[in-house]
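> Here's a sequence, model it:
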Amino acid sequence: MEPNNRTTHTVTEFLITGFDGVQHPKLVGAAILLVLFLILIGSITNICVIAFNKPLHTPMYFFICSLAMVDIVYTSGISVTMLNVLLGEERRIPYAPCMIQCFLFHFGSSMEPFAIALMAYDRLIAISYPLRYHTILTNTNVCLLILANWAVGCMLASLLTGLVNNLPFCGSNKLPYSFCEYANLIRASCVNLSHYFNAISALGTAVLWVTLALIIVSYMKIVYVVIQMSSSKDRRKTFNTCVSHMIVVACFFIPKVLIILVTRVGLVLTLSHRNGLVIGSTLGPSLVNPLVYCLKTKEIRGRLKYIFKRSDISPNIICSNGSQLDYCSIILKI
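Here you go, the predicted model:
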């Protein structure tokens, strides 16, 4: 993995040129800004609703919080550069922020499948061993699983960012992509690309397929348990508890698997198509996750309705003594 016989340079900044062919950059930038805003609002709402409601302090909701924090971290990290290019018309990104962005992207993209797999494990224990659920998934065990997930994500992201940080770069500092990440930075370096791409391909494929296999095995066990139930009402109720998670699994893994299949069959994508797939497969699942859990999870949906009802204070509340006072509603709420 020695550098090629080309002159290397000390790179202090990179030039993001992946959006140069976009016809309406302001419109695309506004769309990305709207998606980011929805991701942040939805994820923060889920976190706050769960954090401030003790009845929701259960393993499943802790895993939802962890997933929401992952979505916030790495979608924000990559969107800053894209918005800066599209709306701010500033294509330059300094070296250090580029490395930080590379770390955040791979930190989130490696944590996300593990976070989703943990949620499948939660559903497996809840359905297969309902009486032992709280003894298996204690708060301590849940915290350890979440910390382990974050540690694995940090380790993988540090490995990839460390490899990129030690590479020699050639004369051009242009990145014909949307943001800084391992594959894009490798292409700008003076190294034998096959060695470095084989490494990331093996690592990424292992993470993706291992977590997907764990999820599939978990749901095979869940299906077996559900089939054994005698009541159709119980089967339907149990299945409904998994719907939200299955939507999240589909939204995350289907685009990733399609990208792998497309590259494996040798289909050559244009640069704009590749950038679009990467952006869509990154922002899309993070947008769907909070919306799904806000709309499909009965407990979170119920808490949100309760909060909005409490905030709707009528100024014409009649007190028990017949007087019409604004502060009566507040007293009644307390």
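
> contacts, neighbours, all on C-alpha from now
Fine.

> What about the nearest residue to Ser172 once chain neighbours are set aside, how many residues nearby?
Excluding the flanking residues, the one nearest Ser172 by CA to CA, 6 or more residues apart in numbering is Ala188, at 7.3 Å. The number of residues packed near Ala188 is 20, by other CA atoms under 10 Å.

> any idea how far Ala188 lies from Tyr133?
50 Å (CA to CA, to the nearest Å).

> contacting residues for the residue nearest to Ser172?
Phe169, Cys170, Ser172, Asn173, Lys174, Leu175 (CA atoms under 8 Å, 6 or more residues apart in numbering).

> Dump those residues into TSV; add neighbour count and distance to Gly18 as well.
Converted to TSV, those look like this (neighbours: other CA atoms under 10 Å; distance: CA to CA, whole Å):
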residue	neighbour count	distance to Gly18
Phe169	23	19
Cys170	19	19
Ser172	13	15
Asn173	19	13
Lys174	17	9
Leu175	19	7
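
> Quick check: of these, which lies closest to Ile127?
Set against Ile127, the nearest of those by CA to CA is Leu175 (48.1 Å).

> I'd like to know how far the closest one sits from Leu167.
15 Å.

> want to put them side by side, so please do this one too:
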Amino acid sequence: MVNNSTPETGFVLHCSIMICVLAFIYFISMFGNLLVIMVIILNPQLHAPMYIYIGTLAVIDLANSSILIPKMLSVILLGSSVVPYAACVLQIFLFLHVEEMESFLLAFMAFDRYVAVVYPLQYPSAITNKKVGIGILVSNIFGIFFKSHILIVVSELSFCRTNILPFCFCDYATMVHVSCTEEFKYLIPLSAAVVVFGVFPLIFILTSYTRIAIEALRISSAGGKSKVFSTCVTHLLVVGLFYFPVALFYILPAAGVKISTETHNIIFILANAVPAMMNPIIYSFRNKEINKSIHRLFIRSRSTLLRMK
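Take a look at the predicted model:
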């Protein structure tokens, strides 16, 4: 499909991923994240900074999955591969935003644990619910402002060769590559976003957990060390699930490694949909308070059903 300018009808997505896998990932992600959000809201004991972060992460994961997977499923099931131009640009903007917010949120969580372990006496005054809320709000505003110029850049692109995107989703870099105005300057905004919202937070996260590990080794009691390392391992699992597949998605093509479209799509799913599915599972099993709250919720629900019978 060839167009001489910005495609009025939209972009055509190419998708070849198993339906059952996508549907399973989306169902588990929706159920798990909604469950985590529910138990945090219903349990007043969980109205604390760290659990606000975990609840916000669940909201981000819900948004991430909902931005991507329903459209992928419609492409496969209904054959509706054409995406209107405005909808494609909106998906790019929203996807970049939730990715950047998750990166910032993981950095906030690392800082929370850093203060809790290294400066435990200052923690109650340094990390409060109000400060957590302000930090999340400001990072959202900053992220939207930082990415607003991408909308202007996209509007400058014209598509005289093709409007077929070889993936299950609308991707900014791919849109630039298939345009007839492909220039390096159009990739600068994406590169800047990767550095500001990806590289810098990752360096901060690794530095924080390194400092936490050093401080934990100084703790004399075995129980204290075990508690600190257990918390750190939980968060590092979430960080690894987020950063490692994303790094593969961007580094492999940049390094000149040729991979098929299907493999690229699979890596993308692993990088974005799988963490959204796994994060609530990790916190449900490894966080004792969330685990207990989920058990109490199901026991209460079961008791209610038995009384109704």
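
> Got a TM-score for the two of them?
The TM-score (TM-score structural alignment, normalised by the length of structure 2) is 0.92; 308 aligned residues with a CA RMSD of 2.3 Å.

> Tell me where the stretch 151-300 of structure 2 has helices.
Using DSSP state H, counting those that start in this stretch, the helices of the stretch 151-300 of structure 2 run over 172-178, 188-194, 200-217, 222-254, 261-286, 288-308.

> Okay, buried residues for the third one please.
Neighbour-count burial for helix 200-217 of structure 2, with 16 or more other CA atoms under 10 Å as criterion, is recorded at Pro201, Leu202, Phe204, Ile205, Ser208, Tyr209, Ile212, Ala213, Ala216.

> Kindly report the same for the fifth one.
Residues of helix 261-286 of structure 2 classed as buried by neighbour count (16+ other CA under 10 Å): 262, 264-281, 283-284, 286.

> now it: which residue numbers in structure 1?
Helix 261-286 of structure 2 corresponds to residues 271-296 in structure 1, going by TM-score structural alignment.

> next one: that stretch to chain centre, how far?
Distance, stretch centre to chain centre, for stretch 271-296 of structure 1: 8 Å (CA atoms, centre = their mean, to the nearest Å).

> Mean per-residue distance, it versus structure 2.
In the superposition against structure 2, stretch 271-296 of structure 1 averages 1.4 Å from its aligned positions (mean CA distance after the TM-score superposition for structure 1).

> and the residue in structure 1 that Ile52 of structure 2 lines up against, what does it touch?
Aligning on TM-score structural alignment places Ile52 of structure 2 opposite Phe62 in structure 1. Neighbour list for Phe62 of structure 1: Ile50, Val142 [criterion: CA under 8 Å, 6+ apart].

> Would you mind measuring from Phe62 of structure 1 to Asn139 of structure 1?
In terms of CA to CA, Phe62 of structure 1 sits 9 Å off from Asn139 of structure 1.

> picking that back up, I'd like the distance between the equivalent of the residue nearest to Ser172 of structure 1 over in structure 2 and Tyr283 of structure 2.
In structure 2, the residue matched to Ala188 of structure 1 (TM-score structural alignment) is Val178. For Val178 of structure 2, the distance to Tyr283 of structure 2 equals 41 Å [CA to CA].

> Next: Leu236 of structure 2.
Taking CA to CA, one finds Leu236 of structure 2 at 12 Å from Tyr283 of structure 2.

> do the same with Asn163 of structure 2
41 Å.

> what's the counterpart of Ile299 of structure 2 in structure 1?
In structure 1, Ile299 of structure 2 lands on Lys309 (TM-score structural alignment).

> Name all residues that make contact with Asp171 of structure 2.
Taking CA under 8 Å, 6+ apart as the criterion, Asp171 of structure 2 is in contact with Ile92.

> Closest to Val265 of structure 1 out of the contacts of Ala188 of structure 1?
Nearest to Val265 of structure 1 among these, with distances taken as CA to CA, is Leu175, at 25.5 Å.

> so the closest one sits right up against Arg91, yeah?
No: using CA atoms under 8 Å, Leu175 of structure 1 is not in contact with Arg91; the gap is 9.8 Å.

> any common contacting residues for those two?
Contacts common to Leu175 of structure 1 and Arg91, judged by CA under 8 Å, 6+ apart, are Leu15, Ile16, Thr17.

> Quick one, which of the residues you listed are buried?
Buried subset of these (neighbour count, 16+ other CA under 10 Å): Leu15, Ile16, Thr17.

> any chance of those in a markdown table, plus distance to Ser201 of structure 1 and secondary structure?
Listed next are those as a markdown table, based on distance: CA to CA, whole Å; DSSP: H, G, I helix; E, B strand; the rest coil:
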| residue | distance to Ser201 of structure 1 | secondary structure |
| --- | --- | --- |
| Leu15 | 25 | strand |
| Ile16 | 23 | strand |
| Thr17 | 24 | coil |
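
> just the strands in the stretch 51-200 of structure 2 please.
Using DSSP state E, counting those that start in this stretch, the strands of the stretch 51-200 of structure 2 run over residues 82-83, 164-165.

> Save those as JSON lines, and put in distance to His149 of structure 2 too.
Formatted as JSON lines, those follow (distance: least, CA to CA, whole Å):
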{"stretch": "strand 82-83", "distance to His149 of structure 2": "22"}
{"stretch": "strand 164-165", "distance to His149 of structure 2": "22"}
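
> out of the ones you listed, nearest to Asn3 of structure 2?
strand 164-165 (10.2 Å).

> whereabouts in structure 1 does the closest one align?
Taking TM-score structural alignment as the measure, structure 1 aligns residues 174-175 with strand 164-165 of structure 2.

> Same question for stretch 212-222 of structure 2.
Counting by TM-score structural alignment, stretch 212-222 of structure 2 corresponds to 222-232 in structure 1.

> What distance separates the opening and closing residues of that stretch?
Termini of stretch 222-232 of structure 1 sit 15 Å apart (CA to CA).

> Which residues does it contact?
Contacts with stretch 222-232 of structure 1, where a contact means CA under 8 Å, 6+ apart, come from Arg123, Leu124, Ile127, Ser128, Arg235, Thr238, Phe239.
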